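Peer 1: how would this look folded up:
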Amino acid sequence: MKLLLMTFAIGLLAMAMPQTLLASSCTAPSISTTVDLPAAPFQAIASPDDCWLFVSMAISENRGAVAVLRNQDGIVKLDHRVELKGAGFGEALTHDGALLVVTTDNGIAVLDVGKLERNDSDALLGTLSSDAHAGSVYAAVSLDDRRLFVSEEYARNISVWDLDKARQKEFGASALIGHIPTATAPVGLALSPDGHWLFATSETMPPTMHMPADCKAEGPNGHPHAQGLLLRIDADKALSDPVHAVVAATPAGCNPVRVALSPSGKTVWITARGDDALLRLQTDELQAGTHDIHVSKFPIGPSPIGVAVRPDGAQVWVAISDRFSKGGGGRLAGFTNIDSVTPTSVLSAPAPGFPREVTFLRDGHTLIATLFTAKQVTLIPTSR
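Peer 2: All right, here's what the predicted structure looks like:
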């Protein structure tokens, strides 16, 4: 009788759990692997079981797709793709593995992960109606999976959305909670491990701050400009009073574009693209009213963009894009001893073709990088 009851209970539990959480974990590639894609990839994110990779792609200005890559016994191949109504940029996966959010130049797409894996025709649940001119670029999901934060590069703010309404297929204006004001060109977002804080980068301070133009021009059409900022945002206050949710800010070099946190939440890493450098600071120093904040600066190569801390906290990896050079000599750089005065380089892998974003498989050791102009995704086992 006890065995019967136990079997019945397990069956009920299985029916209640999302399909993505039931599958056994898939083996990561044992060697470096590169997958060709039909369009330029922006970001890649793994399913909770490492059996799938979802890659946002830009096909044209108003057309994009999610490339769905399947991992079978450590062999990763393109399985299919799902069209989007706009070029695909930043991604975020809910912690329950049920929803994939993709920012586009035509709003914020919300997709059902199970249907996405099965290539169902109705995988796209709907689009959150962001202003097409806002420049939605990066996304982060709250730990309870109820709220979504999206940096809007052209609108100079971070929009806050109600994901519960998206699950109920309410994609109208009522799903928008409000906007967090930022400086010029907000891009990178990272939530603290406890979910209480949201860290965001803005590429430059606004002219109204009257700061000196210390940063050199980027690219042929650029011009000298002021440093950018790292913002510390109260994620809970952003739900009730987003206009006043920024609690602290500090200069963060020239064109800070991405941000990543250590697993402890005590250290924040920033890529300062215009400084060709990786920055490090302690989150406890970034408090309201604090002015004496120590920022360590490590020159690492031309135009770094993506940054990711390995889940065990042992390494930090950077996509050195070299995006403004005619040579296109991008590479991926990994560092260990990351709390020391000067981190130690552990690997420098060539990555020609504009390496843009880096993250890790859920195995905690396999690096994923998108190569934008090469139209590829590469997976690299890192040292254990």
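
Peer 1: use CA for all of it now, contacts and neighbours both
Peer 2: Noted.

Peer 1: residue 81 touches residue 66, doesn't it?
Peer 2: Yes. Counting by Cα atoms under 8 Å, residue 66 is a contact partner of residue 81 at 5.5 Å.

Peer 1: to compare with the earlier structure, here is another sequence to fold:
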Amino acid sequence: MAASTSASKPGCNKGAAPAQSQLNNVRTSSRTVPDQPFGLAYAKTGHIAFAALTSKLAVLSTDGTQPRLLHTIPLPAASVGKEGALGVTLTHDGRELLIAAGSGAIVVDAAKAAAGAPGAVLGTLTGTAGTSVIEVSISPDDRYAFVSQEYGNIQTGNRGDNEVFDLHKALHSGFGPSASIGSLPLGKAVVGTTVRQTAR
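Peer 2: You can find the predicted model right below:
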């Protein structure tokens, strides 16, 4: 009875899904890394990929048939939190890499990280709406960072939350509380956010 009721709703279809086409001539490869990977982002140039490990950032070369681990960069223990480093995203200009961790996001200079240069970790955007950060996304102009708190805290009614940071301000004026703009309580188990630019 329930099946026929739902099938009669607008937009519902009881038919089988169409067969999926096969991907032909796609080369695959894998690489074992020193810890549990979560997020992955590719640099804009240079055949480089960044992977979030539990307490480190892995930098891999993708210029051959097999990815190679070039080096790892330790992430600040106080910023990583108990869940470790998770989602990774790159700003649209390719300059900064943001890693969701703890109560906010760790901001890394992508070029320094790729080169293994000192000072790659620039600072941390620290939120106030929980410690269950899982993903981070960037506004199209690279000005704002949106950090998804999966479960929030008492302040959010234990609902998932999206915290907003002024990334530009943090990079130019320091990673203090003033970089935090605010937050938006959502529902349970908030994972990711997509930021879309609309035509004016």
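
Peer 1: now the TM-score, please.
Peer 2: With the length set by TM-score structural alignment, normalised by the length of structure 2, the two chains reach a TM-score of 0.75; 161 aligned residues with a Cα RMSD of 1.9 Å.

Peer 1: picking that back up, more neighbours: which of residue 81 and residue 66 of structure 1?
Peer 2: Using other Cα atoms under 10 Å, the more surrounded residue of residue 81 of structure 1 and residue 66 is residue 66, with 28 against 21.

Peer 1: which residue packs closest to the more buried one, ignoring adjacent ones?
Peer 2: Spatial nearest neighbour of residue 66 of structure 1, chain neighbours left out: residue 56 (4.6 Å); criterion: Cα to Cα, 6 or more residues apart in numbering.

Peer 1: now the one you found: how far from residue 369 of structure 1?
Peer 2: Residue 56 of structure 1 is 12 Å from residue 369 of structure 1, where distance means Cα to Cα, to the nearest Å.

Peer 1: and what of residue 376 of structure 1?
Peer 2: Residue 376 of structure 1 is 9 Å from residue 369 of structure 1, by Cα to Cα.

Peer 1: the helix or strand hosting residue 270 of structure 1 maps to which residues in structure 2?
Peer 2: Using DSSP states H and E, residue 270 of structure 1 maps to strand 267-272. Counting by TM-score structural alignment, strand 267-272 of structure 1 pairs with no residue of structure 2.

Peer 1: residue 56 and residue 369 of structure 1 - which one has more neighbours?
Peer 2: A direct count of neighbours by other Cα under 10 Å for residue 56 of structure 1 and residue 369 places residue 56 higher, at 32 against 29.

Peer 1: corresponding residue for the more buried one in structure 2?
Peer 2: Aligned partner of residue 56 of structure 1 by TM-score structural alignment: residue 52.

Peer 1: name the element the aligned partner of residue 163 of structure 2 in structure 1 belongs to?
Peer 2: Taking TM-score structural alignment, the alignment pairs residue 163 of structure 2 with residue 159 from structure 1. For residue 159 of structure 1, the host element (DSSP H and E) is strand 157-162.

Peer 1: tell me where structure 2 has helices.
Peer 2: Counting by DSSP state H, one finds helices in structure 2 at the ranges 2-7, 77-80, 110-115, 167-173.

Peer 1: leaving out chain neighbours, which residue sits closest to residue 91 of structure 2?
Peer 2: Among residues not flanking residue 91 of structure 2 along the chain, residue 142 sits closest, at 5.9 Å (Cα to Cα, 6+ apart).

Peer 1: can you verify my assumption that the one you found contacts residue 94?
Peer 2: No. Residue 142 of structure 2 lies out of contact with residue 94 (Cα under 8 Å); the separation is 9.7 Å.

Peer 1: how much space between the aligned partner of residue 112 of structure 1 in structure 2 and residue 58 of structure 2?
Peer 2: Matched to structure 2 by TM-score structural alignment, residue 112 of structure 1 sits across from residue 109. Between residue 109 of structure 2 and residue 58 of structure 2 the computed distance is 14 Å (Cα to Cα).

Peer 1: between those two, who's got more neighbours?
Peer 2: residue 58 (23 against 19).
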